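1. Pasted the sequence and its predicted model underneath.
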Amino acid sequence: MSEHAQWDLGRRGRDSAEVRAGYDEAKRAIAIGKAVRERRLALGLSQTELAKRAGMTQPALSRLEAGGTVPTIPVLERLAGAMDAELVVGITPHAAA
């Protein structure tokens, strides 16, 4: 066995609602982080500059941009304001199967 631990969740573990919810949350966090990073770069701002404008720390902004955290609506509102942007939140129905 290698130095790294090997995990076998089995079919049930991978398909559980809890695991799927975790993947969905991670995908949302990554998408939000990517959108913030792209807007920040389009404005020519450093992480430090944007963090200061939004009233947060640079490490917190870095984690958010990397998809390491799902930000709250108030944090997203502060970031949007700091980037001269509008926060738009929507609910879209799934496509018919």
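-> Ah, there it is.
2. contacts, neighbours, all on C-alpha from now
-> Fine.
3. now that we're looking at the residue nearest the centre of the chain, which residues does it contact?
-> Nearest to the geometric centre of the chain sits residue 29, at 2.1 Å (Cα atoms, centre = their mean). For residue 29, the contacting residues are 64, 67, 68, 69, 70, 71, by Cα atoms under 8 Å, 6 or more residues apart in numbering.
4. Can you tell me which of those residues are buried?
-> Neighbour counting with 16 or more other Cα atoms under 10 Å marks 64, 67, 69, 70, 71 as buried within the contacts of residue 29.
5. can I get those residues in JSON lines with distance to residue 35?
-> Converted to JSON lines, those look like this (distance: Cα to Cα, whole Å):
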{"residue": "64", "distance to residue 35": "10"}
{"residue": "67", "distance to residue 35": "10"}
{"residue": "69", "distance to residue 35": "14"}
{"residue": "70", "distance to residue 35": "13"}
{"residue": "71", "distance to residue 35": "12"}
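6. here's the one I want to compare it with:
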Amino acid sequence: MAGHSSWETLKTARMRGGVVEHPEYVQAGLDLRLGDMIRSRRVELGLTQAEVARRAQISQPALSRIEGGGGVPTLAMLDRLARAMGTTFTITVGQDAAA
């Protein structure tokens, strides 16, 4: 039961704001945000995953993984996805000055 008390300690510290997020959780959050942005733009344009995947020359499941945050596209893949949707992506790397 030691794991349970450790979890309770972590949970309590998080609720107080005293825990720094693990780098892998931070990265997963960024991956999800990127996937959400790609999906939002695709839906906004009225395109299906199958259509975008075909145009970008990737499989539909691969696009689904990217949109779900489970796959991280390379810059070349992002370029292909943007071209497949007839759009552009602007990505900022690093932290905002206000952060």
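-> Good, I have the coordinates. Please read all numbers here as calculations on a predicted model, not as lab measurements.
7. After superposition, what is the TM-score?
-> Scored against TM-score structural alignment, normalised by the length of structure 1, the superposed chains reach a TM-score of 0.73; 87 aligned residues with a Cα RMSD of 2.5 Å.
8. picking up where we left off before, next step: the contacts of residue 29 of structure 1 restricted to helices.
-> residue 64 (DSSP state H).
9. Can I get the contacts of residue 29 of structure 1 in JSON lines including distance to residue 93 of structure 1?
-> Shown next, in JSON lines, are the contacts of residue 29 of structure 1 (distance: Cα to Cα, whole Å):
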{"residue": "64", "distance to residue 93 of structure 1": "26"}
{"residue": "67", "distance to residue 93 of structure 1": "24"}
{"residue": "68", "distance to residue 93 of structure 1": "26"}
{"residue": "69", "distance to residue 93 of structure 1": "25"}
{"residue": "70", "distance to residue 93 of structure 1": "21"}
{"residue": "71", "distance to residue 93 of structure 1": "23"}
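10. rewinding a little: ok, which pair from the buried ones among the contacts of residue 29 of structure 1 is furthest apart?
-> Across those, the longest distance by Cα to Cα is 9.5 Å; it joins 67 and 71.
11. counterpart of the residue nearest to the centre of structure 1 in structure 2?
-> By TM-score structural alignment, residue 29 of structure 1 lines up with residue 31 in structure 2.
12. what's the answer for residue 61 of structure 1, then?
-> Using TM-score structural alignment, residue 61 of structure 1 pairs with residue 63 in structure 2.
13. can you give me the helices in structure 2?
-> Under DSSP H, structure 2 gives helices at 2-16, 23-44, 49-56, 60-67, 75-85.
14. nearest to residue 92 of structure 2, of these?
-> helix 23-44 (11.0 Å).
15. Please work out the angle formed by the directions of the closest one and helix 49-56.
-> Put simply, helix 23-44 of structure 2 runs at 100 degrees to helix 49-56, going by axes from the mean of the first three to the mean of the last three Cα atoms, to 10 degrees.
16. What residues of helix 23-44 of structure 2 count as buried?
-> Quick answer for helix 23-44 of structure 2 (16+ other Cα under 10 Å): 31, 32, 34, 35, 36, 38, 39, 41, 42.
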